[in-house]
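Peer 1: Let me see the structure of the following:
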Amino acid sequence: MSKPTLILLPGMPLDAALWTHQTDHLAEVAEVRVGDLTAHDSMADLARAVLAAAPRRFALAGLSMGGYLAFEILRQAPERVTKLALLDTSARADTPEQTANRRQAVELARQGKYRQVIAGNLPRLLHPAHAEDRTLVESVYAQAERIGADAYVRQQTAIMNRSDSRPGLSAIRCPTLVLCGRQDAITPPEVHVEMADAIPGARFVPVEDAGHLAPMERPQAVTALLREWLVYA
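Peer 2: Modelled structure (predicted):
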């Protein structure tokens, strides 16, 4: 019996390293792939690119921007997604304040201050207990450097122009896991409860002692939850 395909969608400005533990430890139960979220500046185009590279049916998990993209993939091809996991994300569109902050970050990145932008955002990405974890912090910087300022600008543009996905939540029919770091300062637990309450049969699980990057901060816990969702949901 062939293994199901699991497509993991990283947040911004992160890459496959976000999912290292999950990719390594879920390989025995799924064919794990990581989507590329760098080539386009709209959610619609990014979704078309992921779908073009994907098998006919697949499980889908997205963190932050990856979650926003997962909703767009569901809008375009709901019949192709067998299972859905939403991590440290939100179904809401940006507020005017969030959009203004993104535009400021884009301008700084264009001015050559990209690393400064990443540094300024780090305290909101990580649980305070992990902010001094040198390996974790350097991994975030290394991922951001690999993504680069140009792709970062495209990602911010896609995020700023994304749709409010809340009206479509009740139409989601696949087994859905919603999880986040208990101390996520960017997409806090209440927005995950909002999603889980609106998606029929969805399960919400907060991950203790984690911020916005739960798969890196609490890798074993997140991998265990994803394994359970893949195998038993």
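Peer 1: alpha carbons only for contacts and neighbour counts from here, please
Peer 2: Will do.
Peer 1: for Val191, what are its contacts?
Peer 2: Val191 makes contacts with Thr89, Ser90, Ala91, as judged by CA atoms under 8 Å, 6 or more residues apart in numbering.
Peer 1: Just say helix, strand or coil for the last one.
Peer 2: Applying DSSP: H, G, I helix; E, B strand; the rest coil to Ala91 yields a three-state assignment of coil.
Peer 1: Does it touch Val193 like I think?
Peer 2: No: shown here, Ala91 and Val193 do not form a contact pair, counting by CA atoms under 8 Å, at 10.9 Å.
Peer 1: Please say which of these two ends up with more neighbours.
Peer 2: Neighbours per residue (other CA atoms under 10 Å) separate Ala91 from Val193, with Ala91 holding more: 24 against 20.
Peer 1: now that one: how far from Lys3?
Peer 2: As judged by CA to CA, to the nearest Å, Ala91 and Lys3 stand 29 Å apart.
Peer 1: got a list of contacts for the helix or strand where Arg103 lies?
Peer 2: Following DSSP states H and E, the helix or strand that holds Arg103 is helix 96-110. Outside helix 96-110, the residues that touch it by CA under 8 Å, 6+ apart are Tyr114, Arg115, Val117, Ala149, Asp150, Tyr152, Val153, Gln156, Met160.
Peer 1: Also compute the angle for the strand or helix carrying the fourth one relative to helix 96-110, please.
Peer 2: It stands for Ala149. Element membership of Ala149, judged by DSSP H and E, is helix 134-160. If you take axes from the mean of the first three to the mean of the last three CA atoms, to 10 degrees, helix 134-160 sits at 110 degrees to helix 96-110.
Peer 1: Now show me the structure for the sequence below, then we'll compare the two:
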Amino acid sequence: MTWTIRPRSKFGALSAICAGDGPSVLLIHGVGLRAEAWGGQLDALAQTCRVVAVDMPGHGHSARLKDDPCLADFTDAIVALLSGPTVVIGHSFAAMIALDIAKRHPALVQGVAALNGIFQRDSSAKQAVMARAAGLDGKTAADPSAPLDRWFGEVPSAARDACLAWLCDVDPAGYRDAYRVFAAGDGPSEQSLSGLQCPALFLTGRDEPNSTPEMSQRMADLTPLGRAVILDGAAHMLPMTHASQVNTLLTQFIKETQR
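Peer 2: Predicted structure coming up:
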């Protein structure tokens, strides 16, 4: 039931799930998913916060961007949802978006959390992700089996089933657009991290092979108010697989940003 489809509000070309009242929190999901990927967090965070979980452009009920978008295009589209200081939380590719929002719009970001974010991939990881991006034609749905195996292994679960449904339903062009930007990117620059002045949380799983613990720790070390947290037994989809632990960490982080 956690990942049941929920009603949305419209924000121009974007759609989002909105809940709760209090400090402003924006949740941004990863490539191929939709706002319900934050189903494990929405109700918990909405107890004390005003939560907006957006459908990334080209996903869920949100319109695609222009052809061949870049990271700044995703950032510019999503930052339009912010009307005041907000804690911005992004997962996977959206960790790149969240950190870019924090860099380019510091007055609107009270804190930033990058979950399973990448940073300076090695050559083999770059080759693998670029090869996956090259195989996307934007017309036919990508085979979901490979990402599901990377995220969950072969163990059946409700979270795996939910991601399967979303990957099969996503607009192939929207998926391609986002994945190409994700593949071409290398995470935030060292300069942008050292220039962040808001609190920053870098969270990943101990068993994450792509957005590795080392990446999160290095980003935290470069960020003046940054810290890294590595969850034992977790991998790429920790917001879904380790929701309770993630909720505790995010709730505490949001409180810290309000001081």
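Peer 1: Including distance to Gln98 of the first structure, could the contacts of Val191 of the first structure go into JSON lines?
Peer 2: Output for the contacts of Val191 of the first structure, formatted as JSON lines (distance: CA to CA, whole Å):
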{"residue": "Thr89", "distance to Gln98 of the first structure": "14"}
{"residue": "Ser90", "distance to Gln98 of the first structure": "13"}
{"residue": "Ala91", "distance to Gln98 of the first structure": "14"}
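Peer 1: from these, which is closest to Ala44 of the first structure?
Peer 2: The closest of the contacts of Val191 of the first structure to Ala44 of the first structure turns out to be Ala91 (CA to CA; 15.5 Å).
Peer 1: aligned partner of the closest one in the second structure?
Peer 2: By TM-score structural alignment, Ala91 of the first structure lines up with Phe119 in the second structure.
Peer 1: again, but for Glu79 of the first structure
Peer 2: Mapped onto the second structure by TM-score structural alignment, Glu79 of the first structure lines up with Ala107.
Peer 1: do the same with Glu190 of the first structure
Peer 2: Counting by TM-score structural alignment, Glu190 of the first structure lines up with Glu214 in the second structure.
Peer 1: Is my assumption valid that Phe202 of the second structure occupies a position in a strand?
Peer 2: Yes: residue state for Phe202 of the second structure (three-state DSSP) corresponds to a strand.
Peer 1: which position in the first structure aligns with it?
Peer 2: Per TM-score structural alignment, Phe202 of the second structure is aligned with Val178.
Peer 1: That match contacts Leu87, doesn't it?
Peer 2: Yes: with contact defined as CA under 8 Å, Val178 of the first structure reaches Leu87; the gap is 6.0 Å.
Peer 1: Tell me which of these two has more neighbours.
Peer 2: Taking neighbours as other CA under 10 Å, Val178 of the first structure and Leu87 compare with Leu87 leading, 31 against 22.
Peer 1: What is the burial count for the aligned residue in the second structure for Met65 of the first structure?
Peer 2: Mapped onto the second structure by TM-score structural alignment, Met65 of the first structure lines up with Phe93. Phe93 of the second structure: 25 surrounding residues under other CA under 10 Å.
Peer 1: I'd guessed Phe93 of the second structure sits against Ala114; true?
Peer 2: No: judged on CA under 8 Å, Phe93 of the second structure makes no contact with Ala114 at a distance of 9.4 Å.
Peer 1: which neighbours do those two share?
Peer 2: By CA under 8 Å, 6+ apart, no residue touches both Phe93 of the second structure and Ala114.
Peer 1: Let me see the contact set for Gly67 of the first structure.
Peer 2: Residues in contact with Gly67 of the first structure (CA under 8 Å, 6+ apart) are Leu9, Gly11, Ala61, Leu86, Leu87, Asp88, Thr89, Ser90, Ala91.
Peer 1: contacting residues for the last one?
Peer 2: Under the criterion of CA under 8 Å, 6+ apart, the contact list for Ala91 of the first structure reads Gly67, Tyr68, Phe71, Asp164, Ser165, Arg166, Val191, Met195.
Peer 1: just the third one next, same as before
Peer 2: With contact set as CA under 8 Å, 6+ apart, Ala61 of the first structure has these partners: Leu6, Ile7, Leu8, Leu9, Gly67, Ala70, Leu84, Ala85, Leu86, Leu87.
Peer 1: just checking, it is part of a strand?
Peer 2: Yes: counting by three-state DSSP, Ala61 of the first structure is located in a strand.
Peer 1: From Val50 of the first structure, how far out is it?
Peer 2: Ala61 of the first structure sits 12 Å away from Val50 of the first structure, going by CA to CA.
Peer 1: Same check on the fifth one?
Peer 2: Applying CA to CA, one obtains 18 Å for the distance of Leu87 of the first structure from Val50 of the first structure.
Peer 1: Cheers, nothing more for now.
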